[in-house]
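1. Build me a model:
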Amino acid sequence: MSVRLPRARRARLSLFTAGTASLALLVTACGGSGGSSAAPEDFSYLSVTENTTVKTALTTMSKGACRTANEALPLKVETVPQASLDQKLQLLAGQDALPVQFAAGNAPALTQQLAESGKVADLEKELKKLGVLDQLEPAAVSTIKALYGGELQVLPYEYNIEGIFYNKKLFQENGLKAPGTWKELVAAAAKLESKGVQPFSASGQQGWPLTRLISGYLYRSLGPDALQKVADGKAKLTDPEYVKAAEEVAALGGKGYFGKGVGSIDYDTAMNQFLNGEAAMFYMGSWALANISDDKQNKVGAENVGFMPFPAVSGGKGSVDQYPSNVGLGITLSAKSFDEKTGDWVSCIAKNYGSTALKDHGSISGFKVNTEVKDANEVTTQVRDTISSSKQNVLWFEALFGTKATTVSQTNAASLVSGSMKPEQFMQTVQDALAAQ
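-> Model (predicted):
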């Protein structure tokens, strides 16, 4: 979930905890096949106030690479607060007045409802017709389809992978290499702790940086379909092999590897702990590259930051090249207004957005970068290369959860690692919330 101001990024990440309330109203409002086609008068784009990157990049492109498309169909941007987005989309859908392009709903289910009622363009078909489907990174397509029921229903204006950022200087000083297995990771944490170095920085207040460690272990031990099986009712979080993941993460907390008072640590504090050299490792998404590249924030130096995948679990079915990923707040297009002029805009975006976002904003998207852009540092290059070579990605712990289970999971994560909630109890509590959805 732009160059990251922490609060704005958190707002984007919050989309993954948003609910799918009022979908019944949407189904009622969106009856029919999307109405007859009507040539749009402009390239209207409904964005969220919190995300300035996409609208700024599109404005830049409208005056440069996409000037011709813009002259035929002028870019027109409207914004609403992210908290009001779903309600706005439902209202517009009910009036058969969705804009040409719009920020998708706060949860995939909303966009899927719009698609089922014929309101959303078949992007895979349209991109193929335009000859630009290959301008999307395969890993981004894989992530979108995992979120949207196997369909390419949004465009990846933002694309993030997750892994462990680590302080190369601290590792070198303590004779450590980037661990390749969970056992090696635990051993490295033990050595760092024994030398007076806090192994991990994490926000217990946010909760999700801790629960992502659980899903990371599950994907490595049980394979990339571990949480899909839970969503499909073929497995439960209370099954022994699932509880094992919670036990392993709880053990890290039990040994003090997250430092003191992890439950009161907020996102910015956790980020600062790592960038100030107070902690050796930090599980986070690639959006953190903006912070890492900022000399004012990063006191350890970008040259001293490395990136590694979540480690392998011995005997596990998963692979270290399966990175947890997300596409931020997806953006889609209306079926009703997808005509030749809209296609010209979409084609231009597919070919040029990746370069523009990276060059002007330091933002990694799911579009290919077709012009040479000098990265700010080595770790940014490493992450970009990882994204380009990645073929199959996975989701995060709560990706397939509803609102209640997501809240239960994230609010109890700190209790899990602090020892006030046993692993079995944590997984049972989340499973109960899933069953109540």
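
2. going forward, measure contacts between C-alpha atoms and count neighbours the same way
-> OK.

3. Pull the number of nearby residues for residue 154.
-> The tally of other residues near residue 154 (other C-alpha atoms under 10 Å) stands at 27.

4. Correct me if wrong: it contacts residue 123.
-> Yes. If you go by C-alpha atoms under 8 Å, residue 154 and residue 123 touch, sitting 7.4 Å apart.

5. Need the overlap of contacts for those two.
-> residue 333 (C-alpha atoms under 8 Å, 6 or more residues apart in numbering).

6. this one next, for a side-by-side:
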Amino acid sequence: MKRNAMVILTLILALSTLLAACGSKKNNDTSSPSASTSPSASASASAPASEPASPSKEVEPFTVSLRHIQIGEPQKFRKAILDEVVKKTEAEVPGLKFELDGVEDAVNRFTKLPAEMAAGNQPKIFDLFGGNADALKYAKAGRLLDLTPILDELQLKDKFLNVFGQFTLDGKIYGLPIGGNMEGVFYNTEIFQQNGLNPPTTWDDLIKAADTLKGKGITPFAQASQAGWVPNMLVDTLLGRHVAAGFPNGLTDGTLKWNSPEIVAAYTLYQDFVKKGYFTKGELGKTYDDMLNEFGAGKAAMMFDGSWRSSAFKADGVAKAINGKVAFIALPAIPNAAGEQTSINANYGNGYGFSSDLNENELAAVKAFIKNLYNDEMQLRGLTEDGVLPSMKLSDEAMGKVTDPLVKQVLDTMKAAGSSFVHFDSVVQKAVNAETENQLQKLIANKATPQEVGDAIQKVQDTENAKK
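-> Prediction:
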């Protein structure tokens, strides 16, 4: 009886095993009609749980060099924006690591980048000025990446303002302006009020203020001329106000001369300011940061500078001591000057360029960098946090978020301008620009007359123009 039971049990187990084997084969045989036509069978066959996990593809790390000029305390807001873009881009592009190289503005523009471009070993991403002397020169040499198809791919081109003039060659775009700026007069409203002075919105009020303040031992204008480009900002506006037409492009085509009467008159006016003691004593030994520090400490009542400086006067800015005590205006109309007196120096000449020598990974990094930097959020942050005028179209809603009264004054001043002109250093050749700085420093040191300054610059201009 026991033996019969064991036999029966053994038969049952064998039958169960056979049935299970048949069922398993049927469910796994995808060539059978039922497996190929049954939706449930197909879903079961393609379900991730029924397939072995495939090993993840290892990402090869790579680096992309990024040259920027956001160094020092005054540039901290702009640097913070760049750091955020870098971090976001690295997170999006597998294996990417940026190598940041912070270089002082003039060193990058006039020393490092030109040498790198000549050798063909420029960074992959770099700070770039527009115009014939920089972006267009490098584009002609084949060193810059044509951004036109990338802007089309990212659907960004139509989102920019009309800002590509200094970066366009033969219809192709070779650089992206990060923002715009204008140059004008910052003045300390508290000092003006304490001394019973009107805001310097007319030439008479400006000269009266300068004479009154100098008589009281207060420097009228903070100035720093160790680097020639700093005093050249004011000179550039004086030139634009004195020349009736053709400035600055006429300088390179020969229709306008540096030693013409109107340009010599502009240098003469600057020399008058020097002789009257309107500028910082010992300005030739002062740096750009020294100029801001003097104005920020209340030792000077006015400062001619770019609108980008507005961020320095924020509550957490480098010149926070005068937060809420600074106003901004365009240089007042100059009596008897031949140029348009509501015209301002304003342009979108500074931004980023990209090397034409990129591999597939580097190109992906560049596209992500552009996408993350050139958008509404970053443009608005650049305006509100750093005083950089947007190069892209921002909605009324976005512009309504601008609450800083100083930034609003900059925007209103630019809107009220009758016309604008670009700084001559974006048009003339580098040798000419260098000579303007050299000659201006001689003028300040009383080692050259305005006419001698104009003659010397024109001599270099003629030489450079002849090279065409």
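
7. Any chance you could compute the TM-score here?
-> With the length set by TM-score structural alignment, normalised by the length of structure 1, the two chains reach a TM-score of 0.72; 387 aligned residues with a C-alpha RMSD of 4.1 Å.

8. distance between the ends of stretch 287-304 of structure 2?
-> 14 Å (C-alpha to C-alpha, to the nearest Å).

9. Name the residues that touch stretch 65-84 of structure 2?
-> 98-105, 108, 123-127, 311-312, 317-318, 373, 378, 381-382, 385-386.

10. got the buried residues for stretch 331-342 of structure 1?
-> By neighbour count, with 16 or more other C-alpha atoms under 10 Å as the criterion, the buried positions of stretch 331-342 of structure 1 are 331-338, 341-342.

11. Among those residues, name the ones in strands.
-> Applying DSSP state E to these, the entries found in strands are 331-333.

12. in the stretch 101-250 of structure 1, which spans are helices?
-> Using DSSP state H, counting those that start in this stretch, the helices found in the stretch 101-250 of structure 1 span residues 108-116, 123-130, 138-147, 168-173, 182-194, 208-222, 226-231, 240-254.

13. now these in CSV, with distance to residue 58 of structure 1 and mean neighbour count?
-> Output for the helices of the stretch 101-250 of structure 1, formatted as CSV (distance: least, C-alpha to C-alpha, whole Å; neighbours: other C-alpha atoms under 10 Å):
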stretch, distance to residue 58 of structure 1, mean neighbour count
helix 108-116, 22, 21
helix 123-130, 18, 15
helix 138-147, 20, 23
helix 168-173, 37, 16
helix 182-194, 42, 18
helix 208-222, 31, 24
helix 226-231, 35, 19
helix 240-254, 42, 20
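
14. Go through the ones you listed and name the closest to residue 280 of structure 1.
-> helix 168-173 (6.4 Å; C-alpha to C-alpha).

15. The closest one corresponds to what range in structure 2?
-> On the basis of TM-score structural alignment, helix 168-173 of structure 1 is assigned to residues 189-194 in structure 2.

16. What is the distance between the matching stretch and the centre of its chain?
-> Centre-to-centre, stretch 189-194 of structure 2 and its host chain are 33 Å apart (C-alpha atoms, centre = their mean, to the nearest Å).

17. In contact with the counterpart of residue 199 of structure 1 in structure 2: list those residues for me.
-> Taking TM-score structural alignment, the alignment pairs residue 199 of structure 1 with residue 220 from structure 2. Contact partners of residue 220 of structure 2, counting by C-alpha under 8 Å, 6+ apart, are 209-211, 213-214, 278-280, 300-302.

18. Now do residue 220 of structure 2 against residue 193 of structure 2, distance only.
-> Taken as C-alpha to C-alpha, the span from residue 220 of structure 2 to residue 193 of structure 2 is 14 Å.
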